[in-house]
Structure formats: structure tokens, C-alpha cells
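Student: I'll drop the sequence and a predicted model, then ask my questions.
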Amino acid sequence: MSTSNIKLAFIGAGGMNREHAKAFADIPGVTLAGIHSRTRSKAEALAKETGIPLVCDTIAELHEKTQADLLVIALPEMSIRSVAEIAFALPWTILMEKPPGKDLEEALGLEALAQIHGRRIYVGLNRRFLGSTEAVLNDIHSRQEPRFIRVEDQQSLETARMIGHPEEIVQRWMYANSIHLVDYLRSLCRGAVKKITPISRWNPAAPAYVLAAVEFESGDVGLYEGTWNGPGPWSVTVNTPGRRWELRPLEQAKFVNAGERALNEVPQTDADKNFKPGFRRQAEEVLKAMRGEPSRAPTLASAIETMRMIAAIFEVA
């Protein structure tokens, strides 16, 4: 693989791969090489829109004709396993959209499959790369202070059904969509998880409120608050003795210093203005990892640790 010219292929012709294509195409040295989708007409439309020169009928053809270094997979959860069984056997690095499997069991199966084939797999946890998130990380990493992280999640199973998700995924919606919020606990707190204590438990028969405390070996503490089938925000607050941060919406960072009342707003980055927020920076980090440079690109193992946290918070398999 040339470190100065990365050939990129895609499986899936939905909106997520449209955004990935835009982000990667903006980086010098990246060539969009080809795409495959179960529905060829959709692949042809996305290829025309994004400048992808080749549409392939099979995954094997996609690899053979593009010799791509990096494959981006963005598919509905129910399609992931069958595609991975073919794609993981071919010699390319892979970036998968989240979640990496419909539940923890399937994700662990994908990890085992990747190990059999010796494949490097990264997962698209783009909110780690929002300009707002990176502003918080840069600040709290510069000060060795204890951290209390609170995440507020809101989900609607009826909305999930209305937008066409199969019931098998609706019943696993904490993996499919709450991963966006739960991952903040792992990315903002330090060290391994020490203990997870459900406070208000998940009731699949009557979903309402889920509350759980998460303690880390570093001494950092997280609190997950989920409102199910009711109104609520997606938000993150980060409390330290010297500064309190708030992400609400997640793309907007604001902070208050200790001893002050003024709310300071951090300007949105150009990368988040010009691309789907987090995608441009995420693409850079994946390419760094491919070049063997220090990188924050989330590995499959890292995403699975977030899924383990979800399983413990909701007390599900």
C-alpha cells in the first residue's frame, strides 16, 4: 500500500457513504475507486454524484478491479454479518459504520472473523471527532483534574419503527442508536471501567427511563440518563473543578470557568461546517492509522468495549 495514494472503495449507497466519500475525497492522496451496493441503480446514482468511477456487481469484483487499500462499509444492521463474511476475507483495511453488528454477540463474532483473516477494522464513531468534542478533550487532557461526565440520551422505539427499521433492530435500539451517547463516557473518561450500577432499570415491556452510574479505575465517574419514548435532549456535560463544559447540541461546545458566570461558546470548526460533523477529522485519523502513525481512529475492539458498556447499562445480551 502506498502511503501517499490511498485507493478507497465503498459498500452501500446510502447517505452515510455519500458523506464518507465527500470527506475522504477532500484529503490529498485519496482516490475514490469503486462502489458496490445490492441495488445497482443506487450505486450508480451515488457514483455519479460523488465522482466514483466504477460500479461493481459483487464484493469480489470490487476488490479485484479497484485493488482498494481501504473499504468503507455503511449498511443497515441486518446486512452487516453477511457482507463482513465476504469483505473480511479480502486484503484491505476496513472502516465500518456503527454499530459493528446488531448486538454485542454479533460484534464479538465479527471481531473473531477479523482475527481469523488478520484484518484491521475501524469503526465510524464520528462524534469523537466533532470540533466540539475535540475542544473538550484538548482542555481536559491539559489539566489533571477529576471528571464527572453526564450524558443525556433520548430514543423513541416508535420512531425507529416508523422510519423502517425491522423489529429485530428496534428491540436492540440501544446498540443501534444509543451508542452515539454511551460512547462519550468511554471517550471522555480515563481508564478502564471499574463498575456499572444500574439505578433505574431498562424495562423492555414498557421503556421509559434508564439511569446508570459508571465508575472508572481513574476515579472518573459517568452518569447515563436515557429517556425512552418521551421528550428529551441529546447532551453531554463535563464537570471538572476548574471548568464545566456543555455539548447541547452535541456539535456546539460551551464552557463556564470556576468562579465565573459567563458562558463561553467555542466556534464550530470549518471541517464541521463543510462536511457531516466529525467525518473529515475521522477520515484523517483513519488514514493516519493506515500509515502507522499515532491515531485516535476507533478500532473494532474499542467499539466493542462501548457495546459491552451498553449491555451492562441495559442488562441485555
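Tutor: Received, thanks.

Student: C-alpha only now, for contacts and for neighbours.
Tutor: Fine.

Student: What segments of the stretch 51-200 of the chain are helices?
Tutor: 59-66, 80-87, 104-117, 131-141, 157-162, 167-170, 173-176, 179-188 (DSSP state H, counting those that start in this stretch).

Student: Use this one as the comparison:
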Amino acid sequence: MKKGFALIGAGLFGQRHAQAYQRHPLVDFKYVCDLDAARAKSVAETYGAAAYTTDFNEIMADPEVVAVSVATPDPAHRDAVVAAARAGKHILVEKPLATTVEDAEAMIAAANEAGVKLMVDFHNRANPPMVAARDAVARGDIGRPSYVYTRLSNTIAVPRDMLKWSSQSSALWFLGSHMIDVVGWILNDKPVRAYVVSRDGILKDLGVDAPDFHVATVEYESGTVGVFEHTWILPDTYNTVKDLKIELLGSKGAINIDGSHNRTMELYTQQKGAFPDMLVPPFGPHLTGFVLDAVVHFVEAVLFDKPVLATGEEGLANTKIISALIEAARLGQPVQLPR
């Protein structure tokens, strides 16, 4: 029997949630909610939602809705998540869970009090090369992990043109939250100390009040050292909108992941060359691509009482770590990371 799901926040990634709900055979896609009524209407019509609204309280009042996705901008998750919990709805919230520890704790408290599931959409935990890397580390294929280098960056078009709220976030929040989570997940390890460097100026000259980049050296409990590089200033001419690389060196081997330039397909036009993403987008009418797969994890957690892919508590830990990394950059000296 189908159950009612709804989407709050119909932007770029919200539409991925809409695709998953439209395609899942056990989902009755009830609502799309967005402050932009025209966008809410368009996304609802495109992905087959029964209704659209600009007021999420309409969704909360509908007893047929059992779960919601919250895909509003990074700093704007709390109100919708807390309202959904109080209305007894299960919740899938985009990463990062919050950009303040206070907001993250409030959301977890509301979900716990209501007894509803709260999943943070760290969808790289469903990304095939990340899953394969975690399995390889767990099997001991590369021995004891010693060093990890991670890069996830975007072209400057993302903060300048795609994200109207980029001044309220940063590449560290928007991208680094993914990598801090997935590297810890692959290693089954926790970060304990970090030194971070950040610079600004290029984005501010374009009217975006956000750092150009963060580079963090992070030490883990096991002794593994990671370097995280996240920037929003790759040139517009770059042949992918993102640059995703992971190199993991161990005592007996290594793992290299190319999540952006793997050249499964190369496309060359008169304007530029491009490497279209073969892992993220759905192809055809089915539930394909790891981003939609992560939403399926949520649907099955709700319908069959399965564990979620990433818990609210894991989202809180991530928010605490990113906040500490930002403070380390401000101080210009190493900091201990919260456990």
C-alpha cells in the first residue's frame, strides 16, 4: 500500500528527491512546497505530485503524509524539520543537517521527542566507489590506512549563479560536509584535531560573501591523517561542475577514487569539452543513480522500519566538526575537534 510523502524545498537537490518519490512504487507523492509558488507548481507538475503549496503547515496538517524531505538552503532546515517532527512525520533532511550546533540539536531533540525517524542525506554513503572503498578498507585490502587526500570543489558558477543563498554558506559547508562524513565512514574512524587555512576575495569581488576555499589537515583517532580541499572558485571553463578525488594510502596498498573526471563518457562541443556525470543522474524512468538510491534508503526506513543511512546524531557530529574547522581557520592554529 502506498504512503504519502512530501517535499519541502524545490530547488536543485529538492528536485532529485521529487524524482525519487515520483518513481518509487510505494510512494504517493502528495505535495511540493516552496516559497516560490511558480517553482513549486512547476516541480509538482513535472514530477507528478498531487498538490503544491508555499506553506509547509499545510503538509503538516495532512494526516495522509507520513514523511517529508527538507531540501531548503543549508541554514534554513530547522523550522521545517521541527514542525514535521511535531506533526509526527518522518524526516529526510539535506546535508549539512544545520550550519549551527544549536539548530542541529533542536532538530534532533524534536525528532527524538516525537519518536520519528530523522535521516541526513549524506548520499555519498550510497555512492558506488565510496561503498567499494569502505568495503576494501574493512577487508584489510590496503592494510592500515595512513593518509587520505580528498578534494571536492565546484566551479565558480555554483556560488555565483546556481545558489542564491551562497553567502549564507561556503564550500566547506556545502561540499566539505560530504567529505568529512564519507571519509570518516570509509575509515570507520573519528577526527580529533585539525589545522585549517582559508582565504577570501575572489568571491567577495563578485558579491558572494563566502570564503574562496578551505584546506584542512585533519588527524584521526587511529593516527591516520587526512587533507581536505574545498573551493568554490574553479573556472567556468572547467569541464565538470565538480572536482571529486580521493586518494587513500595504506600500509599494504592504496585506493584512488575519481568521482568527476572518470571519462566514462566524454562530450566535446564547439564551446568546450565535458565529462557528463554517469553516477548521479537517473537514466530512464527507473530509480537509478546513487542520489536517488539514498532517498530510497529513507523510503524503506519509513515503510519497513529499517535503519536510516545517516542518523541525526551523525549529522550533529558533522556540524560540530565543520564549525570547529571554521573556527580553526579563524584562529590560524590547530584545534581539538569535538567527539
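Tutor: Sure, I can see it. Quick caveat: nothing in here was measured; it's all calculated off a predicted structure.

Student: Dump the helices of the stretch 51-200 of the first structure into TSV; add mean neighbour count and distance to residue 197 of the first structure as well.
Tutor: Converted to TSV, the helices of the stretch 51-200 of the first structure look like this (neighbours: other CA atoms under 10 Å; distance: least, CA to CA, whole Å):
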stretch	mean neighbour count	distance to residue 197 of the first structure
helix 59-66	17	43
helix 80-87	16	31
helix 104-117	16	19
helix 131-141	18	25
helix 157-162	14	24
helix 167-170	16	24
helix 173-176	22	17
helix 179-188	21	14
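
Student: Spit out the contact partners of the counterpart of residue 287 of the first structure in the second structure.
Tutor: Under the alignment (TM-score structural alignment), residue 287 of the first structure pairs with residue 299 in the second structure. Shown in contact with residue 299 of the second structure (CA atoms under 8 Å, 6 or more residues apart in numbering): residue 27.

Student: picking that back up, among the helices of the stretch 51-200 of the first structure, which comes closest to residue 201 of the first structure?
Tutor: Distance to residue 201 of the first structure, taken as CA to CA, is lowest for helix 173-176 among these, at 13.3 Å.

Student: Touching the closest one from outside, list them.
Tutor: 77, 98-99, 102-104, 157, 160, 169, 307, 310.

Student: so who does the residue most central in space within the second structure touch?
Tutor: Centroid check for the second structure by CA atoms, centre = their mean gives residue 95 as the closest residue, at 3.9 Å. By CA under 8 Å, 6+ apart, residue 95 of the second structure lies in contact with 74, 120-122, 174, 177-178, 315.

Student: Please pull up the equivalent of it in the first structure.
Tutor: In the first structure, residue 95 of the second structure lands on residue 98 (TM-score structural alignment).

Student: Against residue 293 of the second structure, how distant is the match of residue 287 of the first structure?
Tutor: 10 Å (CA to CA, to the nearest Å).

Student: Include distance to residue 39 of the first structure when you put the contacts of helix 173-176 of the first structure into a markdown table, please.
Tutor: Compiled in a markdown table, those are given as follows (distance: CA to CA, whole Å):
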| residue | distance to residue 39 of the first structure |
| --- | --- |
| 77 | 16 |
| 98 | 21 |
| 99 | 22 |
| 102 | 22 |
| 103 | 25 |
| 104 | 28 |
| 157 | 27 |
| 160 | 23 |
| 169 | 21 |
| 307 | 30 |
| 310 | 33 |
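
Student: The helices of the stretch 51-200 of the first structure into TSV, with extra columns for distance to residue 207 of the first structure?
Tutor: TSV is the format used below for those (distance: least, CA to CA, whole Å):
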stretch	distance to residue 207 of the first structure
helix 59-66	39
helix 80-87	27
helix 104-117	20
helix 131-141	29
helix 157-162	9
helix 167-170	12
helix 173-176	11
helix 179-188	17
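
Student: which stretch among those helices comes nearest residue 223 of the first structure?
Tutor: Per CA to CA, nearest to residue 223 of the first structure of those: helix 179-188, 8.1 Å.

Student: So which bit of the second structure is the closest one matched to?
Tutor: Under the criterion TM-score structural alignment, helix 179-188 of the first structure matches residues 177-186.

Student: compared with the first structure, how much does the matching stretch deviate?
Tutor: With mean CA distance after the TM-score superposition for the first structure, stretch 177-186 of the second structure departs from the first structure by a mean of 2.0 Å once superposed.

Student: which other residues reach that stretch?
Tutor: In contact with stretch 177-186 of the second structure (CA under 8 Å, 6+ apart) are residues 95-96, 122, 124-125, 130-131, 133-135, 137, 150, 152, 190-191, 228, 318-319, 322.

Student: can you rerun that using 6 Å?
Tutor: With CA atoms under 6 Å, 6 or more residues apart in numbering as the test, stretch 177-186 of the second structure has contacts from 134, 190.

Student: rewinding a little: residue 215 of the second structure versus the residue nearest to the centre of the second structure, what's the distance?
Tutor: Distance from residue 95 of the second structure to residue 215 of the second structure, by CA to CA: 20 Å.

Student: Likewise for residue 308 of the second structure?
Tutor: In terms of CA to CA, residue 308 of the second structure sits 30 Å off from residue 215 of the second structure.

Student: repeat for residue 45 of the second structure
Tutor: Distance from residue 45 of the second structure to residue 215 of the second structure, by CA to CA: 42 Å.

Student: Show me which of the two is the more surrounded one.
Tutor: The residue with more neighbours, out of residue 45 of the second structure and residue 215, is residue 215; 21 against 14, by other CA atoms under 10 Å.

Student: Next, count neighbours for the nearest residue to that one once chain neighbours are set aside.
Tutor: Excluding its sequence neighbours, the residue lying closest to residue 215 of the second structure (CA to CA, 6 or more residues apart in numbering) is residue 229, at 4.6 Å. Using other CA under 10 Å, residue 229 of the second structure is surrounded by 24 other residues.
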